[in-house]
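Participant: Here is my input, please return the structure:
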Amino acid sequence: MKKINEITEILGDDTSYYLDHVSKKIPKERLQIPGPESVDNFRESDRSPQVLKNLAQLYNHGNLGGTGYINILPIDQGIEHSAAFSFYKNQDYFDPENIVKLAVEAGCNGVASTFGALALHSRKYAHKIPFVVKINHNELLTYPNKYDQISYGTVKEAWNLGATAIGATIYFGSKQSNRQIQEIAEAFEEAHQLGMATILWCYTRNSEFKTDSDDYHSAADLTGQANHIGVTIKADIIKQKLPTNNFGFREVDFAKYDEEMYESLTTDHPIDLCRLQVANCYMGKIGLINSGGGSKGESDYKEAVRTAIINKRAGGSGLIMGRKAFQRPLKEGVDILESVQSVYLNDKITVA
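Facilitator: Predicted coordinates for the structure are as follows:
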């Protein structure tokens, strides 16, 4: 695990920008800050004791166990991006057992993957590390490509193979989003009835969100609203891309917005933009985990640490990172995951 001086060395000249910033638009006193009792955020909810037990299993496993922070290894890119494209850099991960082994070796809170990958080795590993079964995916082979999420199995199948939680994606803003919202809301209710936790990948997809001037698919206001819909359908954890800009509603010119809204809630600092995402997760009562993004080679370590710092200082609950870890040798993959965990374990890196 990396110490604070090693973390600041990775950040370099950006150290003060990320570690000294104070968020004033939405102050931290308004947030439910992650901590050892994070599962108690649900103590007054309709979640059953079985759901709370599984949430506790997820929060209390691995190197971050008991901190209120989560680091999940997600490897479903074989479906989402094609197996050849995802695994040519490291052929080990055509074999799904290596997916689980990486998560175990790196001390992750859990491993998220497909029905097939987790079912094949469930008897060996489901009791050793929490399984998050991704129940829907984009279907990549249709030509021309389309952006839709379809079910690849049932909630009961996930329960049968020993899942601690189910995961699902909704493409908010897409033509199919209404159907997806209804399907996943029903799936989450069934998962809760069976005692499993629920994690929602809240992605935006609409060609109009990309204008001549910028791409607003990861704008803080759009992704924040996606989060808010996600917690409305009772996701227990929200997965979201780190915001890269803002003003999506204004620049695309739809939905409800005004200038005072933007001025009162956030600035252009990445921690403040992420804070808006956290606020949309019921002020942090539902944990926000940001995604690690694709692998870019040598810059991966800095980007991973930077993303973790933004998420933690914004009031988020952790990171869900795959490609930066599995598209490299095992030892390096473990190291980069542990680098992320170091951020959440370091008490000198506080909520802004």
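Participant: going forward, measure contacts between C-alpha atoms and count neighbours the same way
Facilitator: OK.
Participant: Residue 308 is in contact with residue 343, correct?
Facilitator: Yes - the pair residue 343 / residue 308 is scored as a contact, 6.5 Å apart, by Cα atoms under 8 Å.
Participant: Now do the shared contacts for these two.
Facilitator: Taking Cα atoms under 8 Å, 6 or more residues apart in numbering as the contact rule, residue 343 and residue 308 touch no residue in common.
Participant: what helix or strand does the nearest residue to residue 233 once chain neighbours are set aside sit in?
Facilitator: Computed as Cα to Cα, 6 or more residues apart in numbering, the closest residue to residue 233 that is not its neighbour in sequence is residue 185, at 5.2 Å. Following DSSP states H and E, one finds residue 185 within helix 177-194.
Participant: what's the answer for residue 97, then?
Facilitator: helix 96-105.
Participant: And that helix, what does it pack against?
Facilitator: Here helix 96-105 touches strand 110-113, helix 115-120, helix 330-345, going by 3 or more Cα pairs under 8 Å, 6 or more residues apart in numbering; DSSP states H and E.
Participant: about what we covered before: how many residues are close by the residue nearest to residue 233?
Facilitator: The burial count assigned to residue 185 is 17, neighbours taken as other Cα atoms under 10 Å.
Participant: Quick check: the gap between it and residue 99.
Facilitator: According to Cα to Cα, to the nearest Å, residue 185 and residue 99 sit 28 Å apart.
Participant: To compare against the first, here's the next sequence to fold:
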Amino acid sequence: MKMTATVKAILDKYEATSSAVKANLHRILMQGHLGGTGKLVILPVDQGFEHGPARSFAINPPAYDPHYHYQLAIDAGLSAYAAPLGMLEAGADTFAGQIPTILKVNSSNSWATTIDQAVTGSVSDALRLGCAAIGFTIYPGGDNVFEQMEEIRELSEEAKSVGIATVIWSYPRGPNLSKDAELALDVGAYAAHMAALLGAHIIKVKLPTAHVEQKDAQKAYEGTDWSKQSDRVKHVVQSSFAGRRIVVFSGGAAKGSDAVYQDARDIRDGGGNGSIIGRNTFQRPRAEALEMLAKIVSIYKNEE
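Facilitator: A predicted model of the protein is given here:
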């Protein structure tokens, strides 16, 4: 498919980025039913690491099979599929070239006693598997965040040297952040900005609430009505170099379909680039998941 003016305008904002990395961003931006629109829907399946297999897949047993997720992403016409090393290796030959993949190179688990993740994949793994990007989680606010920043600096530098893009999951979490603070508008915008400063090509954050947590930041947010989620999305995008970086928003915990669709509308209306949505799709029966993803795509295409 020929590059669209929209995709060209996005890629033109990535100065000092090699043509090889831009080619992989192009792969993602031009893939599937949203190809060429500048909008993305990515399927992430790292929940087995984070929550365990039963909590992740027992509700929809076919999802225990890594091939299920590859096929779901392909049949739904999604932009990319993101997963840890073993999941991608389990379908790498069968699905080679059919959808861009993102290797999640760090992971945690539900028994962890620190707010941190282990490096579980490498750039050489991503290259061997033909991935378009690596994905990495940082926890702004965590005691180990500076080590995480150093890890992604090294991994991202290596990835860029071989033409692979970098996606950063930036999730505020730590001893000085309450649950309300983790989703606060000012904290979420700060997290997105840190990901941009770390050199992320694609930034993944959670949808923020209207809560403003930091006392030192409250004055900057006074006088503006933050009740509309689309306005909060717009502020997060603004914080990501005034929209010079691709920003996608996490689907979060399982929720009703109407809430999922409204999130997509608010992301679209706020200028976000799309959704990275896992449990809200693969924990549903396949037919229902495909129907949901089709509707999300139609929302991002301004068809409803």
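Participant: tell me the SS of the residue positioned nearest the centre of the second structure?
Facilitator: Nearest to the mean C-alpha position of the second structure, counting by Cα atoms, centre = their mean, stands residue 204 at 3.8 Å. What DSSP: H, G, I helix; E, B strand; the rest coil gives for residue 204 of the second structure is strand.
Participant: Next, the mean deviation of the strand or helix carrying residue 199 of the first structure compared to the second structure.
Facilitator: Counting by DSSP H and E, the element that carries residue 199 of the first structure is strand 197-204. Here the mean offset of strand 197-204 of the first structure against the second structure after fitting is 0.7 Å, by mean Cα distance after the TM-score superposition for the first structure.
Participant: Could you list the buried residues of that strand?
Facilitator: Across strand 197-204 of the first structure, burial judged by 16 or more other Cα atoms under 10 Å covers 197, 198, 199, 200, 201, 202, 203, 204.
Participant: What's the match for the first one in the second structure?
Facilitator: For residue 197 of the first structure, the aligned residue in the second structure is residue 165 (criterion: TM-score structural alignment).
Participant: Give the full set of residues in contact with that match.
Facilitator: Listed by Cα under 8 Å, 6+ apart, the contact set of residue 165 of the second structure reads 21, 22, 24, 25, 132, 133, 134, 156, 159, 200, 201.
Participant: neighbours of the last one, just the number please.
Facilitator: By other Cα under 10 Å, 23 other residues sit near residue 201 of the second structure.
Participant: Trace residue 281 of the second structure over to the first structure, please.
Facilitator: Taking TM-score structural alignment, residue 281 of the second structure has residue 325 as its aligned residue in the first structure.
Participant: scratch that, residue 106 of the second structure is what I was asking about
Facilitator: Using TM-score structural alignment, residue 106 of the second structure sits opposite residue 136 in the first structure.
Participant: Please apply the same query to residue 128 of the second structure.
Facilitator: Following TM-score structural alignment, the counterpart assigned to residue 128 of the second structure within the first structure is residue 160.
Participant: Could you count how many residues lie near that match?
Facilitator: The tally of other residues near residue 160 of the first structure (other Cα under 10 Å) stands at 11.
Participant: I figured residue 129 of the second structure hits residue 91, correct?
Facilitator: No - using Cα under 8 Å, residue 129 of the second structure is not in contact with residue 91, being 9.9 Å away.
Participant: Give me the neighbour count for the equivalent of residue 221 of the second structure over in the first structure.
Facilitator: Matched to the first structure by TM-score structural alignment, residue 221 of the second structure sits across from residue 262. When neighbours are defined as other Cα under 10 Å, residue 262 of the first structure has 16 of them.
Participant: show me the contacts for residue 262 of the first structure.
Facilitator: residue 247.
Participant: Might one say that residue 41 of the first structure is in contact with residue 285?
Facilitator: Yes - between residue 41 of the first structure and residue 285 there is a contact under Cα under 8 Å: 5.8 Å.
Participant: Those two: which has the busier surroundings?
Facilitator: Counting neighbours by other Cα under 10 Å for residue 41 of the first structure and for residue 285 shows that residue 285 has the greater number, 24 against 15.
Participant: Counterpart of that one over in the second structure?
Facilitator: In the second structure, residue 285 of the first structure lands on residue 244 (TM-score structural alignment).
Participant: What's the local residue count around the nearest residue to its match once chain neighbours are set aside?
Facilitator: Nearest non-adjacent residue to residue 244 of the second structure, counting by Cα to Cα, 6+ apart: residue 13, 5.6 Å away. Look at residue 13 of the second structure: counted by other Cα under 10 Å, it has 14 neighbours.
Participant: How much space separates residue 13 of the second structure from residue 30 of the second structure?
Facilitator: Distance, residue 13 of the second structure to residue 30 of the second structure, by Cα to Cα: 17 Å.
Participant: How about residue 173 of the second structure?
Facilitator: 33 Å.
Participant: number of nearby residues for the closest residue to residue 134 of the first structure other than its chain neighbours?
Facilitator: Nearest residue to residue 134 of the first structure, sequence neighbours excluded (Cα to Cα, 6+ apart): residue 167, at 4.4 Å. For residue 167 of the first structure, the count of nearby residues is 27 (other Cα under 10 Å).
Participant: show me the contacts for residue 167 of the first structure.
Facilitator: 112, 132, 133, 134, 135, 136, 198, 199, 200, 201.
Participant: again, but for residue 102 of the first structure
Facilitator: Each residue near residue 102 of the first structure by Cα under 8 Å, 6+ apart is listed here: 326, 330, 333, 334.
Participant: Next: residue 238 of the first structure.
Facilitator: Residue 238 of the first structure neighbours (Cα under 8 Å, 6+ apart): 199, 200, 201, 202, 227, 230, 231, 281, 286, 287, 288, 289.
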